[in-house]
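Novice: sequence and predicted structure are below.
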Amino acid sequence: MTASLLKRLIRNYAPALLLSLLILTAWEIIARLGLTPSFILPSPSAIWTALATDRRLLLTVHLPATLLEVLAGFSLSVVCGSLLGTGMHLFRPLAKALYPLLVISQTLPLIALSPLFIMWFGYTLWSKVAIVFLTAFFPVVVGTYDGLGKNTQSYRELMLTLGANRRQILCKVSVPLALPSFFSGLKLSVVYSVIGATLGEWLGGSRGLGYFSRRMAGNLQSAEMFAAIVILSALGIAMFLCIAGLETILLKKRGRYS
């Protein structure tokens, strides 16, 4: 199972890796020719040197802080979002009342709300978790609600003729059919979680990769700033692949993949 999953990942992402390699090669050539100032666009080799030089600080101090914020906010968004999406599916008046408010919540600029969270929670972990939660909450709710709302009338009628109650129909019909939409929401949510944590650290923090990149940008140390960005990108990709792998395993068990 692990080997087949690895082959699937290689087959799906090999073109993206090849394109990334070509971009990095062109980037290195442009930087070495001096076509852009190094403080604006450092070369990939300079970024790699910064990663190697500051690896202890980045990986043992700032990465754990950001990872904790991401995991806490993402976990909270998954629990609350899936419960709310399920509640909206079961109680249509609740969906009619809340869905517009959920959409409105996504139109509010986070950069304007962040100072409010800092006022409420201070410069603590929870101000960043609140930003991550607000960023990652919406895709989970929509993925859950839309997935459960798929056309299951024929399955429902069959289950009713077999004497199933509403809870059994939800667990045996609606939830399995909702899994693809639910995981689509999770994959968006986990990427947004990294963005939310970075934004929270930029606006107010003393640790984390976002805080480190902001400090390096203020000192015009662009190679170090890009080093933090590389780790943030790797973190987002790793978490996305974890969710995608879990999706593949669960849906394959349910016979959705050949």
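Specialist: Now that the structure is in, tell me what you want to look at.
Novice: from now on I want contacts and neighbour counts done on CA atoms only, so please keep to that.
Specialist: OK.
Novice: measure Leu76 to Pro176 for me?
Specialist: 22 Å (CA to CA, to the nearest Å).
Novice: likewise for Gly210?
Specialist: For Gly210 relative to Pro176 (CA to CA), the value is 38 Å.
Novice: included below, for side-by-side comparison, is a second structure:
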Amino acid sequence: MKKITSYSWSILFVTILLGLWEISARLYDKSFLFPSPSAILIRLWELKTELFIHHLPPTALTILIGLSISIMLGSTLAIAMYSKKPIEQAFYPILIASQTIPVIALAPIFVLWFGYSIWSKVAVTVLITFFPITVSVFDGLRSSDRNLRELMLTMGASAKDIFYKLDLPSALPSFFSGLKVAVTLSVIGAAIGEWLGAQAGLGYFSRRMMTQFDSAAVFAPIVLLSAVGIIFFLLVVVLEKHFLQWRNHQ
């Protein structure tokens, strides 16, 4: 009942915002600069074939590949840093420093290296999602219960047993928290990569429509990008509930 009430408030708040936006856009009456939500939805419907068939698949593929690479590399580096102190001392400062570099500044370099292929967009997506996954897994591994560790050691557990039966399960909640952040950032990364250099994709289509001063068509793929981000986020939530069933019963 509480969840239903909270969602009702969210729906009400979004409805009020959209209503104010619609009224403001109609009063301003300059759709080429400030389109209304209804005009955006109409334009989205008009462009549905081009967006869903030609531009949504490349963006979704970029997000999936980028996230997969970030999960594999980020988890591997986090485990390595947790296992070996010298690796943590060598890579953790570099990991932090990498986040001080604006992604928008590196995206053109990736286009220069990889051209307009999907890999330039994947590189941007990996760069923007690698950090939250790595840090969340690393912090999750370090959060394992010391008392349980000592108990397992006294019972003759090996380092391998402790890692698989204590450290990894302890890191799962943090991993999924980081993955939720990474999923939303992956949409931004894919859009940035497509905005700066691509031949297809929702970000590319939005930039193309901007040159034609079709503001409703600029917003249409943005709405679709937002929907993609929400869908991926909900998928992570479903996976989290499946793999962390033990936490739901606590």
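Specialist: Everything's here; your move. Quantities reported herein were computed from a predicted structural model and do not represent experimental measurements.
Novice: TM-score for these two?
Specialist: In this superposition the chains share a TM-score of 0.95, using TM-score structural alignment, normalised by the length of the second structure; 250 aligned residues with a CA RMSD of 1.6 Å.
Novice: coming back round to it: in terms of neighbours, single out the busier of Gly210 and Pro176 of the first structure.
Specialist: Neighbour tally, Gly210 of the first structure and Pro176, criterion other CA atoms under 10 Å: the higher count belongs to Gly210, 30 against 16.
Novice: the more buried one and Thr198 touch, don't they?
Specialist: Yes. Counting by CA atoms under 8 Å, Thr198 is a contact partner of Gly210 of the first structure at 4.4 Å.
Novice: any common contacting residues for those two?
Specialist: Residues within reach of Gly210 of the first structure and of Thr198 at once, by CA atoms under 8 Å, 6 or more residues apart in numbering, are Thr66.
Novice: for the second structure, which segments count as helices?
Specialist: Along the second structure, the stretches classed as helices by DSSP state H are 2-28, 37-46, 48-49, 56-83, 85-98, 103-114, 118-142, 146-154, 159-162, 168-196, 202-211, 215-243, 245-248.
Novice: so what's the residue opposite Pro139 of the first structure in the second structure once aligned closest to, chain neighbours aside?
Specialist: Alignment note: Pro139 of the first structure maps to Pro132 in the second structure; criterion TM-score structural alignment. Nearest non-adjacent residue to Pro132 of the second structure, counting by CA to CA, 6 or more residues apart in numbering: Gly178, 5.2 Å away.
Novice: counterpart of that neighbour over in the first structure?
Specialist: Matched to the first structure by TM-score structural alignment, Gly178 of the second structure sits across from Gly185.
Novice: same thing with Trp45 of the second structure?
Specialist: Aligning on TM-score structural alignment places Trp45 of the second structure opposite Ala52 in the first structure.
Novice: got the buried residues for stretch 146-164 of the first structure?
Specialist: Neighbour counts over stretch 146-164 of the first structure (16 or more other CA atoms under 10 Å) mark Asp146, Gly147, Leu148, Gly149, Arg156, Met159 as buried.
Novice: could you do stretch 109-124 of the second structure as well?
Specialist: Phe110, Val111, Tyr116, Ile118, Trp119, Ser120, Lys121, Val122, Ala123, Val124.
Novice: what do you get for stretch 65-77 of the second structure?
Specialist: Neighbour-count burial for stretch 65-77 of the second structure [16+ other CA under 10 Å]: Ile65, Gly66, Leu67, Ile69, Ser70, Ile71, Leu73, Gly74, Ser75, Leu77.
Novice: that stretch: how far from the chain's middle?
Specialist: Relative to its parent chain, stretch 65-77 of the second structure has a centroid offset of 12 Å by CA atoms, centre = their mean, to the nearest Å.
Novice: outside of it, which residues touch it?
Specialist: For stretch 65-77 of the second structure, using CA under 8 Å, 6+ apart, the contacting residues are 122-123, 125-126, 129-131, 133-134, 137-138, 182-183, 186.
Novice: that stretch aligns to what range in the first structure?
Specialist: Going by TM-score structural alignment: stretch 65-77 of the second structure matches residues 72-84.
Novice: how big is the offset of the matching stretch relative to the second structure?
Specialist: Comparison of stretch 72-84 of the first structure with the second structure after fitting gives an average deviation of 0.6 Å (mean CA distance after the TM-score superposition for the first structure).
Novice: how about Ala197 of the first structure, what's its partner in the second structure?
Specialist: Ala197 of the first structure maps onto Ala190 in the second structure, by TM-score structural alignment.
Novice: equivalent analysis for Pro15 of the first structure, please.
Specialist: Aligned counterpart of Pro15 of the first structure in the second structure: Trp9 (TM-score structural alignment).
Novice: distance of that match from Leu234 of the second structure?
Specialist: 19 Å.
Novice: and those two? Which one has more around it.
Specialist: When Trp9 of the second structure and Leu234 are compared for neighbours, Leu234 comes out ahead with 14 against 11, by other CA under 10 Å.
Novice: check contacts around the more buried one.
Specialist: For Leu234 of the second structure, the contact set (CA under 8 Å, 6+ apart) is empty.
Novice: residue in the first structure matching it?
Specialist: Checking TM-score structural alignment: Leu234 of the second structure goes with Leu241.
Novice: same check on Met152 of the second structure?
Specialist: Match for Met152 of the second structure (TM-score structural alignment): Met159.
Novice: I'd say its match and Cys171 touch.
Specialist: No. The criterion here is CA under 8 Å, and Met159 of the first structure misses it with Cys171 at 11.4 Å.
Novice: count the neighbours of Ser189 of the first structure for me.
Specialist: 27.
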